[in-house]
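In: Prediction below, plus the sequence it came from.
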Amino acid sequence: MYMTYISSMCNLTCYFFSCIHIGWLIKFCKLRKTNMEDKREEEVMHIAMFPWLAMGHLLPFLSLSKLLAQKGHKISFISTPRNLERLPKLPSNLSSSITFVSFPLPLISGLSPTSESSMDVPYNKQQSLKAAFDLLQAPLKEFLLRSSPDWIIYDYASHWLPSIAAELGISKAFFSLFNAATLCFLGPSSSLIDEFRTTPEDFTVVPPWVPFKSNVAFRYHEVTRYVEKTDEDVTGVSDSVRFGYSIGESDAVFVRSCPEFESEWFGLLKDLYQKPVFPTGFLPPVIEDDDTTWVRIKEWLDKQRVNSVVYVSLGTEASLCREEVTELALGLEKSETPFFWVLRNEPLTPDGFEERVKGRGMVHVGWVPQVKILRHESVGGFLTHCGWNSVVEGLGFGKAPIFLPVLNEQGLNTRLLHGKGIGVEVLRDERDGSFDSCSVADSVRLVMVDEEGESIRDKAKLMKGLFGNMDENIRHVDEIVSFMTSKGSSSSSSSSC
């Protein structure tokens, strides 16, 4: 009887303390869950993105935005109405994380109301577009004041933005759509602001701050348009100065490249900038949705042999004169190689050209789904202006490049890649940049069919594992997110490459 009583009391006591323990455990779990939720809430950043008005800049900014959104962060992507309409549709899982913020582009004299992108205006009107872009300062500041993002990631053209962000206490990162070698060639921010280069010849030599052997420099004909003022130079602010302030007043620099490709240049860049420098990876493109344009192109490509076609495209901004278009056309004809050639405007090809190459060559005027074309198995080579976007897309699918640089940094990209044994450059006159059909034909045949070009084709295929590697891309973005969330601008003093 007594033992039964004692046992019952023990059971009751155990039950009593078990209840207390369970209650405490439930309370602890709830408290821990709340703390974790609070911590997650604290780690979610609001990041504003503000690219320059060019599709070659908008798309990589959007790619980076998507990767940041996949990490759980909120993105405000800022541009003008027509440019936002041109962007691909967001995947459903990211539509709630990325908000498009539209600012109408102010009207200025000499610029069409429908001109909102560099692809909408000729080269000599680019400065007018930048003058209109600069007038976005006021609405952008108002938006930043109202929304208070944690970071703003911006482009080279908005040299006025870092001071606005600093005034509002917003961390700021310059995102370079140019590779590390190009940034090193441009030099430290002080040299850019002072514009110590004043003649075309100054750009045709490797700068004194490059301590290792390099061939990364402009040719004379490539730089004349870069140095000389255009007829519509209305802003009074050169690209050099824009770069200088955008880089110099940033809290960190993000570069669309990776040290695995250009390690020596990333090392030099950290020395030149003396601030955190992070690679974003190459941000390989996504495949666009099918449309009627692609259906027609695919039908033609499907009829060609594997790796037999050279895709020819000089981008949305570069323009060739009539003589250059003629020599390029005749060169493609002489190469006896299948080709798909994209022109942005009505063709100026020689009389009878399209009839003579019918079946072997196709000429298309206007927009094309470039990524799908480069992915197609019949395409083996890419005759390109060597803009960095096109380089990433072409090598991301292992296509062997043929270089025909036209403007901006394209000559520097060409030297960088050629120095690594990637691709062939069409021979041109050093002074005026002229080329003939034979140099085009020889370059195409070397890359596409000649035995001597086998090493070039093999090297391009190897590059696919680097330029098209999304896993490496995610790793680089993870490092950027870690820096942005844990260090911010005030306590950061070193970079991770």
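Out: Happy to help now that I have it.
In: contacts, neighbours, all on C-alpha from now
Out: Noted.
In: Now do the lengthiest helix in the chain: which elements does it pack against?
Out: The longest helix of the chain (DSSP state H) is helix 2-43. If contacts are counted by 3 or more C-alpha pairs under 8 Å, 6 or more residues apart in numbering; DSSP states H and E, helix 2-43 sits against no helix or strand.
In: How far off centre is that helix?
Out: 54 Å (C-alpha atoms, centre = their mean, to the nearest Å).
In: Tell me which helix or strand comes right after it.
Out: Under the assignment DSSP states H and E, the closest C-terminal helix or strand after helix 2-43 is strand 46-50.
In: Can you list the helices and strands that that following strand packs against?
Out: Checking 3+ C-alpha pairs under 8 Å, 6+ apart, strand 46-50 ends up next to strand 74-79, strand 151-154.
In: That one to strand 74-79, inter-axis angle?
Out: 20 degrees (axes from the mean of the first three to the mean of the last three C-alpha atoms, to 10 degrees).
In: residues contacting S65?
Out: By C-alpha atoms under 8 Å, 6 or more residues apart in numbering, the contact list for S65 reads M49, I75, F77, I98.
In: Repeat the analysis, applying 10 Å as the threshold.
Out: 47-49, 59, 71, 73-77, 94, 97-98, 153 (C-alpha atoms under 10 Å, 6 or more residues apart in numbering).
In: buried set for the helix or strand where it lies?
Out: Using DSSP H and E, S65 maps to helix 55-70. Using 16 or more other C-alpha atoms under 10 Å as the test for burial, helix 55-70 gives 55-69.
In: now that helix against strand 46-50, angle please.
Out: Going by the same axes, to 10 degrees, helix 55-70 makes 170 degrees with strand 46-50.
In: thinking again about what came up before, now the helices and strands packed on strand 46-50 in CSV, please, with extra columns for distance to L107 and mean neighbour count.
Out: Listed next are those as CSV, based on distance: least, C-alpha to C-alpha, whole Å; neighbours: other C-alpha atoms under 10 Å:
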stretch, distance to L107, mean neighbour count
strand 74-79, 15, 23
strand 151-154, 22, 24
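In: Could you point out which of these sits nearest I297?
Out: Nearest of these to I297, taken as C-alpha to C-alpha: strand 74-79 at 31.1 Å.
In: packing partners for the next helix or strand after that closest one?
Out: Next helix or strand after strand 74-79 toward the C-terminus (DSSP H and E): helix 81-86. Under the contact criterion of 3 or more C-alpha pairs under 10 Å, 6 or more residues apart in numbering; DSSP states H and E, helix 81-86 touches helix 55-70, strand 74-79, strand 98-102.
In: any idea how far the second one is from the chain center?
Out: Using C-alpha atoms, centre = their mean, we find the averaged C-alpha position of strand 74-79 to lie 16 Å away from the chain's own average C-alpha position.
In: again, but for the shortest one
Out: Offset of strand 98-102 from its chain centre (C-alpha atoms, centre = their mean): 19 Å.
In: how much does the helix or strand following that strand deviate in direction from strand 74-79?
Out: Using DSSP H and E, the helix or strand that follows strand 98-102 in sequence is helix 126-134. With the same axes, to 10 degrees defining the directions, helix 126-134 sits at 130 degrees from strand 74-79.
In: Put this next to the first one:
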Amino acid sequence: MAESTQEPPLHVVVFPWLAFGHIVPFLELAGQLARRGHLVTFVSAPRNVARLPRELSPRIRLVSLPLPAVDGLPDGAESTADVPPEKVELLKLAFDGLAGPVASFLAEAFAGAGGEGHAKRPDWIILDFAHNWLPPIAEQHKVPCALFLIFPAPFVAFMGPKAANDAHPRTAPEQFTVPPPWIPSASSTPAFHLHEAKRIAGGFHPNASGTSDMSRFWETERRCPLLVCRSSREVDGPAACALLRELYGKPVVPSGLLAPYDAVLAAAHAGGGGGGEEEEDAGGGVGPVMRWLDAQPARSVLYVAFGSEAPLSPALVREVALGLEIAGVRFLWALRKHAAAAGGGLLPAGFERRVAAAGRGVVRAGWLPQVRVLAHAAVGAFMTHAGWSSLVESFLLGHPLVMLPLAGDQGLTARVMAARRAGLEVPRAADDGSVARDDVAAAVRRVMVEEEGEAFARAARELQRVLWDRETQEGYVDDLVHNLLLQRRRE
């Protein structure tokens, strides 16, 4: 990987959707571009920008654009981590209100173009699925847009382009429980379970923002000459991006998995360590949690975290809690604030007291530094919603998985990982997705306690080996940069 290019550096505007599962891979991509000598302007809402790491490359400029107020959206809500799942559609409505500020930002950027550094004319805008209003603004300034798909390639293929969906319309949830006709019959692409399919079908219908998620995606994709997929041939298979190119009829460039190497190396350098007073104050109690991990035997703790956006019903939380208790393993559960605060006694009566008294479990209401936790020597497996960013972090540390997919692409991803024997999916009722405590306990024990767990651990270590082949992973970004430069040369 070259630190600088042989021609003037690119200036790329990078603008993710307002979810940290999106912001994190967009920021990793920004860092990779900056390491190659290119300039990045990273755009988000102010609170999201304030939450980003302090130590970023000087080639990355952060731009904050405040969201407009929307009735029903909590004050200060700027990401999916700030709202319960039912309010996310209002966040999309607020996000659409950024069209005017973004237009002004780009007009100012192009009015001052010709200078050095970040005053240079933007060459590309790399955007997300929700930005259907941005390509027309970019076209006014003759700057191309690239749609960065942070979802796994099998999910992007399963959802399909508008033309394929128009030719083979899917109007009932049951139609999402089988692969669509545009997926090759020889493919091993899985399908959604019925309870998941109901949510997926809902993404084709307008929400409070006035449009559907799929309409946003299709309109954004239609106006982007380049698609970038967070994909790796070593994980997704050699045909994944080729299928996407065939389906979408335009170049599709894999970015590699954009694993957070620097964060993992920093965690390894820090060692265990519970942190001092500064970390405890800043993290609201993170220090004691890390010190509890320090006291546990190596690879004995199940880390439990279900992301910042996926829905967690009280019934699901209670069954997971009781399943963990029945399993009898040590665990650390990062239960996000909205779930922890919902309805008071969400966890079973006496649960926290019992597991704490036994020295086996800690429930942390709120944020935890996930990469640092996963990198801790005491952690031996990861119970997750199977969000792609969380799985990439887990791959990097070689942890087997206990998967409880909750929304979006997660069901497909969990099935792909289970087929690779990297972990187990917790069974759920087909119609309503309910979870039984005994099934949770059985899955946890199969991965962490029983002899079968070693097979899951071996598969997880193989994924770890793939991710730490940095030369291959960096090569994907080099190819992406080559494609971005080619477009500029043609202008």
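Out: Nice, I can see it. Keep in mind that what you see is a predicted model, and the values were worked out from it rather than measured.
In: Tell me how the two chains score on TM-score.
Out: In this superposition the chains share a TM-score of 0.87, using TM-score structural alignment, normalised by the length of the second structure; 449 aligned residues with a C-alpha RMSD of 2.2 Å.
In: follow-up on the earlier one: just put the helices and strands packed on strand 46-50 of the first structure in TSV and tack on distance to D289 of the first structure.
Out: Compiled in TSV, these are given as follows (distance: least, C-alpha to C-alpha, whole Å):
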stretch	distance to D289 of the first structure
strand 74-79	21
strand 151-154	28
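In: Between those strands, which one is closest to R428 of the first structure.
Out: Of these, nearest to R428 of the first structure by C-alpha to C-alpha is strand 151-154, at 35.8 Å.
In: Average separation of the closest one from the aligned part of the second structure, please.
Out: Average distance, strand 151-154 of the first structure versus aligned residues of the second structure after superposition (mean C-alpha distance after the TM-score superposition for the first structure): 0.3 Å.
In: Please name every helix or strand in contact with the helix or strand just after that strand.
Out: Per DSSP H and E, the first helix or strand lying C-terminal to strand 151-154 of the first structure is helix 161-168. Under the contact definition 3+ C-alpha pairs under 10 Å, 6+ apart, helix 161-168 of the first structure sits against helix 137-147, strand 151-154, strand 171-176, helix 239-248.
In: of those, which approaches F403 of the first structure most closely?
Out: The nearest among those, by C-alpha to C-alpha, is strand 171-176 at 22.0 Å.
In: before we move on, the earlier item: so the helix holding S65 of the first structure aligns onto which residues of the second structure?
Out: On the basis of TM-score structural alignment, helix 55-70 of the first structure is assigned to residues 20-35 in the second structure.
In: roughly how far is the matching stretch from the heart of the chain?
Out: 11 Å.
In: Look up the average distance of that stretch to its aligned counterpart in the first structure.
Out: On superposition with the first structure, the mean distance recorded for stretch 20-35 of the second structure (mean C-alpha distance after the TM-score superposition for the first structure) is 0.9 Å.
In: so who does the equivalent of G381 of the first structure over in the second structure touch?
Out: Aligning on TM-score structural alignment places G381 of the first structure opposite A381 in the second structure. Residues in contact with A381 of the second structure (C-alpha under 10 Å, 6+ apart) are 299-304, 331, 374, 394, 397-402, 423, 444, 447-448, 453, 456-457, 460.
In: please redo it, this time with the cut-off set to 7 Å
Out: Shown in contact with A381 of the second structure (C-alpha atoms under 7 Å, 6 or more residues apart in numbering): V301, L302, Y303, H399, P400, L401, M448.
In: Also I23 of the second structure?
Out: With C-alpha under 7 Å, 6+ apart, I23 of the second structure has these contacts: P16, W17.
In: Then L18 of the second structure?
Out: L18 of the second structure touches E78, S79, T80, counting by C-alpha under 7 Å, 6+ apart.
In: which residue ranges form the helices in the stretch 351-497 of the first structure?
Out: 353-356, 370-375, 388-396, 410-419, 437-448, 454-467, 470-486 (DSSP state H, counting those that start in this stretch).
In: By how much does the second one deviate from the second structure on average?
Out: In the superposition with the second structure, the aligned residues lie an average of 0.5 Å away from helix 370-375 of the first structure, counting by mean C-alpha distance after the TM-score superposition for the first structure.
In: Same question for the longest one.
Out: Once the two are superposed, helix 470-486 of the first structure sits an average of 1.7 Å from its aligned residues in the second structure (mean C-alpha distance after the TM-score superposition for the first structure).
In: Can you give me the buried ones in that helix?
Out: M470, E472, N473, I474, H476, V477, D478, E479, I480, V481, F483, M484.
In: Same list, the residues you listed, but as TSV with distance to K30 of the first structure please.
Out: Listed next are the buried residues of helix 470-486 of the first structure as TSV, based on distance: C-alpha to C-alpha, whole Å:
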residue	distance to K30 of the first structure
M470	38
E472	37
N473	37
I474	33
H476	35
V477	32
D478	29
E479	31
I480	32
V481	28
F483	30
M484	29
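In: Can you tell me which of the residues you listed is closest to V368 of the first structure?
Out: Closest to V368 of the first structure, out of all of the buried residues of helix 470-486 of the first structure and judged by C-alpha to C-alpha, is M470, at 23.7 Å.
In: For the closest one, which non-adjacent residue is closest in space?
Out: P284 (6.9 Å; C-alpha to C-alpha, 6 or more residues apart in numbering).
In: check which helix or strand covers the equivalent of the one you found over in the second structure.
Out: The pairwise alignment with the second structure assigns P284 of the first structure to A259, based on TM-score structural alignment. Following DSSP H and E, there is no helix or strand that holds A259 of the second structure.
In: Check T337 of the first structure too.
Out: Using DSSP H and E, no helix or strand contains T337 of the first structure.
In: Name the nearest residue to whatever residue of the second structure lines up with it, ignoring sequence neighbours.
Out: Using TM-score structural alignment as the criterion, T337 of the first structure maps onto V329 of the second structure. Taking C-alpha to C-alpha, 6+ apart, and ignoring the residues beside it in sequence, V329 of the second structure has R360 as its nearest neighbour in space, at 6.6 Å.
In: Is that neighbour in contact with W333, as I believe?
Out: No. Under the criterion of C-alpha atoms under 7 Å, R360 of the second structure makes no contact with W333, lying 11.2 Å away.
In: Excluding residues flanking it in the chain, which one is nearest Q175 of the second structure?
Out: A197 (8.0 Å).
In: Let me fix that, I meant to ask about G419 of the first structure.
Out: That would be N215: by C-alpha to C-alpha, 6+ apart, it lies 6.9 Å from G419 of the first structure.
In: Three-state assignment for that neighbour, please.
Out: coil (DSSP: H, G, I helix; E, B strand; the rest coil).
In: Relative to E195 of the first structure, how far out is it?
Out: 22 Å (C-alpha to C-alpha, to the nearest Å).
In: same question, L374 of the first structure
Out: According to C-alpha to C-alpha, L374 of the first structure stands 39 Å off from E195 of the first structure.
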